[in-house]
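Peer 1: could you look at this predicted model? Sequence included:
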Amino acid sequence: MERPGMDSDADPMDGPDPELAATMGFSGFGKKARTFDFNAMFEQTRRTAVERSRKILEEREKETAEKEKELGNQHDSVNLTTAPSRTLERIPSEDSESSESEEDSSDEELIGPPLPTQGTETQETEDDELIGPPLPPGYKGKEEEEEEEEEEEEDNIRVIPEGHEVPSLLIGTHAVSALGLDPSGARLITGGYDYDVRFWDFAGMDASLQAFRSLQPCECHQIKSLQYSSTGDVILVVSGNSQAKVLDRDGFPVMECVKGDQYIVDMANTKGHTAMLNSGCWHPKIKEEFLTCSNDGTVRTWDVNNDKKHKGVFKPRSAQGKRVIPTSCTYNRDGKLIAAGCQDGSIQIWDRNMNVHTKFHCRQAHVPGTDTSCLTFSYDGTALASRGGDDTLKIWDVRQFKTPLNSVAGLPSFFPMTDCCFSPDDKLLVTGTSVKKGGGHGKLLFFERETFKKVYEIDVTDASVVRCLWHPKLNQIMVGTGNGLAKVYYDPIKSQRGAKLCVVKTKRKERQAGTLTQDYIITPHALPMFREPRQRSTRKQLEKDRLDPMKSHKPEPPVAGPGRGGRVGTHGGTLSSYIVKNIALDKTDDSNPREAILRHAKEAEENPYWVAPAYSKTQPTTVFAEVESDEDETDDKPEWKKRKI
């Protein structure tokens, strides 16, 4: 019998060519290789598998029908109207052993893949002919794909922790330009245009939400960036001056970068920055290294243990080779790449160990002349998101860095540090929008990473949204606004710790009389006349101490009359204040001083009070000069006394 797929003319036992055998000196080369027709073999196998599976299904249908009749009263709830699958559960009976052996034998005889358990009726016609092969396992219709897309959108929305909002952390009236959370999520630091850096401890705060420390580390310079190191023990402070600072967790200075020489042309030969800083961040793996960029056209790396000189210098250049100013800088997730967004609209990426030439660059990433406010890498390290000053948000593939994967326009940005960040699951991209005063509400927008479709938005406040931070461990979103507020969004189920710790705490009541109490000293061997009474109730003791002017520090009453002991008297108690008061209250017209004085002449003669009584005995008689007429004056007076006309 011929095997299917073999050539009938070819004999597998035929030897080699006799001439070749005689030449080589031996009789043969072995057996001839067999040839197979795989299409015919596959078709034959499929037909046999279909026939055998049909026979097995018919036998199982008969068995189940008989068992239904026998055990119908006991198992009314069992419904076996459909064709049983290959993994049908056996009903315990007396012939269980025999049935199991039959199943094992049938399983052994089954060749090829089993028929699908569902949809067998649709694949069989009345003549029991198979209509086409079964659908592949990954096949989905249009309706199923649409349903899956809707489910994905719902899942993305559920991930966003927007269910609850912590009452705003009042920072001031100026914009919140910097936010930072430590890796554990226990502390939050905020900085703004009012030069202050505030420290917030979620575990130590109550519902009043008061910062436990506030300081001005850079004097009168705006705070541009704040970030905890990878270990959370130090903080990088980047301000409007040329020297970045490193503080510890409690705000005490650890290190300050050196200032460079501004008269040297080549910035690589200076020891530090010579112009205002724009941004900075920590290395994700090395806890002692951090990065800064400045208006002097350089990006520098620093070591905390060496404040005398920078560690490395990167100089971004334009297409013409001229110096450009970097406005933002960052490391990638493993710290091997350094990226900088520049004012000419370019994004330039260097290898951390090669600071001369860029590894990737895109000259037309954003509109030239705008400030790229933020660069951030995704958690998987393959994508880079950029927030441009041209009101756009773009995402790039680092491996193909010529054109963006997706882009969204129409997102206003008025601040040079407007943020964008990835969600912890790397599926969403978040950024904020800016508004003018009285122009509406600033919003927090959520976009899908793959399609850049807007999934959700949050109306934050009637001011611009400057900073946004999504902590991966807490699953909470921190937002800094342009009117001096910092808001925290969390979900009571999906979020952990962080703001949830301080919201549930009640405000502490201020004990006004708490400082009035004195320590109670127990002296058991003191005499009864010197023994202090035992305190029975704190409240009664507080009320008693309140009545005591010494213990309650009762302020002294105002001085009546003239001042004494260095204290100023009450109003009108002294002569000068009395006179000033009367002069101020006197409404008489003193335009003619002579008439004002003579008005009291009669009263002074009748009732002398001030000057006349003292000279009553020694005062001479007043003699007034007689007034003569003008004619007498002209005749009697000498020539030199006469009035000249």
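Peer 2: That came in fine, so what should we check first? Since the model is a prediction, treat every value here as computed from it, not as a measurement. Numbers count the residues shown, from 1 in each chain.

Peer 1: hey, let's count contacts and neighbours off CA atoms from now on
Peer 2: Noted.

Peer 1: list of residues touching the host helix or strand of Ala385?
Peer 2: According to DSSP states H and E, Ala385 maps onto strand 383-387. Here strand 383-387 makes contact (C-alpha atoms under 8 Å, 6 or more residues apart in numbering) with 372-378, 393-398, 418-421.

Peer 1: please list all residues in contact with the closest residue to Val435 other than its chain neighbours.
Peer 2: The shortest distance from Val435 to any non-neighbouring residue, by C-alpha to C-alpha, 6 or more residues apart in numbering, is to Ser464 (5.1 Å). Residues counted as contacts of Ser464 (C-alpha under 8 Å, 6+ apart) are Gly432, Thr433, Ser434, Val435, Lys436, His441, Gly442, Lys443, Thr481, Gly482, Asn483.

Peer 1: Ser230 now?
Peer 2: Contacts of Ser230 by C-alpha under 8 Å, 6+ apart are Pro183, Trp282, His283, Pro284, Lys285, Ile286, Lys287.

Peer 1: the stretch 201-350 of the chain: strands as residue ranges?
Peer 2: Along the stretch 201-350 of the chain, counting by DSSP state E, counting those that start in this stretch, strands occupy 213-215, 223-228, 234-239, 245-248, 253-256, 277-282, 289-294, 299-303, 312-314, 326-331, 337-342, 347-351.

Peer 1: presented hereafter is structure B, for comparison with structure A:
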Amino acid sequence: MTTATRGKVPTGYADEIAISEHSFRSAHRAQESGSQSLIASKKRKREAKGDSSVVYGANAYKGPWARYELERPEANDSGSGSEEVEVEYEEDEIAEQPVAPSKLGTAYEEDVGEEKETTEFHGESQYDYQGRTYMHIPQDLDIDLRGEVEVKNYVPKKLIHTWKSHTKSITQMRFFPSSGHLLLSAGADGKVKLWDVYHQRDLLRTYAGHTKSCNDIDFSSTGTTFLTASYDRQMKLWDTETGSCISRFSTGKTPHVLRFNPSFTLSHEFLVGTADKKIVQFDARTRDQVQEYDHHLGPVNTITFCDDARRFITTSDDKSLRAWEYGIPVPIKFIAEPYMYPLVRSTPHPSGKWALFQSSDNQITVYATTERFRQNRKKSFRGHNNAGYAIDVGISPDGGIVSSGDSAGWVCFWDWKTCKMWHKIQASDVPVVSTLWHPRETSKVVTGDLNGVIKYWD
């Protein structure tokens, strides 16, 4: 018996009925045959295909996508009246909703355009008494920002500073390579901002050149330049010191993630993962596309270099992980298990043996970056909620503490060895989407939330 209980449905309420399977099938077949005969009885023909040389207007080319005309009297079936009515209808519709030529599918270049880049310096003076800019690593501090990094990290406990200038959500943050005396932040407002981490902790410079949300940034190995990627389908290379835009890149698709090659010999090349399932390799000097890695079945979310930049790992919305040899467009490892969720953010472990991935099922998973690229099932960090947000995962410079934001405004810290949560900080009233450890301090962490507020913890 097939039954239906009374309850709310999109068209109103359904009353409870009871009907046998045989009766239901018979009535269903009768309904289908009646509908088909009714359709067959109607005279339907398509509109005129139009002129293939016309893109816009009453006689625009429709080809096989021409719509079916409505049922008309016999007298108008073969006459010219139906055509006149159809033309008048299209002209009326076009007159009400004009379409700019730049919005046509054939005018993609005009539609995207190149936004004029601007920059603004916010500090008191661009040069100090010795003629040095903010690029100079300060030496009048209690900590040495040069040389080898040897630090033991601890969980931060208190808030020491707050930066507020972005008008929308923080999307990504990066410390200046090695020294960490500058902080670069990108926001959904399309702006990129550079902050002073020491001294007055002021906003130093704003880089504006994207029309939509800036979703990823990455410093070069020297820090003199950095890349930005935006939903306006543009990638731009900026000079950190002057704020000028050096180069522009685009594949025609939205870039989701980009990474400079960390090796010294190939530091001029970078990878970008796009919304059309591809990883594209660019040469920043010539602006040429060097290689294309096309095996994913969904938008690419993360790119993680490993093995001294000879290999890299990518993840995608297709719930898979792929490992590649740099420069060779064929995966050397493919992992896609039934229990896997999309891996939306990643970071390499300082030891170089592991990579941490933020999984969409409220956990942080760990994969080996050595030959087999297997998942370490003994290491899984849970206790936070990340559903619906691409929340960054962080790791302390000594590799001992894992950190992550939370959709409820918490920042969570786990012990790397035991995978137990050590501490939680209520960092915001809205989701914390980014956490980042200072490369040289013992317990300094920055967090960015959905309101565009950056907080510095110790």
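Peer 2: Thanks, I have it. Please read all numbers here as calculations on a predicted model, not as lab measurements.

Peer 1: quick one: TM-score?
Peer 2: Once superposed, the chains reach a TM-score of 0.61 (TM-score structural alignment, normalised by the length of structure 2), with 300 aligned residues with a C-alpha RMSD of 2.1 Å.

Peer 1: if we can go back for a sec, most tightly surrounded among the strands of the stretch 201-350 of structure 1?
Peer 2: With neighbours taken as mean count of other C-alpha atoms under 10 Å, these reach their highest mean count in strand 326-331, at a mean of 28.

Peer 1: mean per-residue distance, it versus structure 2.
Peer 2: Averaged over the aligned pairs, strand 326-331 of structure 1 sits 1.5 Å from structure 2 after superposition, using mean C-alpha distance after the TM-score superposition for structure 1.

Peer 1: contacting residues around that strand?
Peer 2: 278-284, 291-295, 297-299, 316, 337-343, 371-377, 416.

Peer 1: could you tell me how many residues sit around the nearest residue to Thr372 of structure 1 once chain neighbours are set aside?
Peer 2: Distances taken as C-alpha to C-alpha, 6+ apart place Gly388 nearest to Thr372 of structure 1, at 4.2 Å, with adjacent residues excluded. Look at Gly388 of structure 1: counted by other C-alpha atoms under 10 Å, it has 29 neighbours.

Peer 1: translate Gly388 of structure 1 into the numbering of structure 2.
Peer 2: Superposed on structure 2 with TM-score structural alignment, Gly388 of structure 1 falls opposite Ser359.

Peer 1: ok, now which ones touch its match?
Peer 2: Tyr341, Pro342, Leu343, Val344, Arg345, Thr365.

Peer 1: which one (most neighbours) among the residues you listed?
Peer 2: The most crowded member of the contacts of Ser359 of structure 2, judged by other C-alpha under 10 Å, is Leu343 (27 neighbours).

Peer 1: now the counterpart of Pro262 of structure 2 in structure 1: how far from Cys329 of structure 1?
Peer 2: Matched across to structure 1, Pro262 of structure 2 falls on Pro284, judged by TM-score structural alignment. Per C-alpha to C-alpha, to the nearest Å, Pro284 of structure 1 is found 13 Å from Cys329 of structure 1.

Peer 1: same check, this time on Lys544 of structure 1
Peer 2: The gap separating Lys544 of structure 1 from Cys329 of structure 1 is 64 Å, by C-alpha to C-alpha.

Peer 1: check for me that Ile56 of structure 1 belongs to a helix.
Peer 2: Yes - counting by DSSP: H, G, I helix; E, B strand; the rest coil, Ile56 of structure 1 is found in a helix.

Peer 1: let me see the contact set for it.
Peer 2: Ser106.

Peer 1: that one maps to what in structure 2?
Peer 2: Structural alignment (TM-score structural alignment) places Ile56 of structure 1 against a gap in structure 2.

Peer 1: what segments of structure 1 are helices?
Peer 2: If DSSP state H is used as the criterion, the helices of structure 1 fall at 18-24, 38-70, 96-109, 120-123, 142-159, 499-503, 538-547, 575-585, 593-598, 601-606, 630-636.

Peer 1: of these, which is nearest Ile347 of structure 1?
Peer 2: helix 142-159 (29.5 Å; C-alpha to C-alpha).

Peer 1: what is that closest one packed up against?
Peer 2: If contacts are counted by 3 or more C-alpha pairs under 8 Å, 6 or more residues apart in numbering; DSSP states H and E, helix 142-159 of structure 1 sits against strand 454-461.

Peer 1: and the strand it packs on, what other elements does it pack with?
Peer 2: Against strand 454-461 of structure 1 (3+ C-alpha pairs under 8 Å, 6+ apart) you get helix 142-159, strand 442-448.
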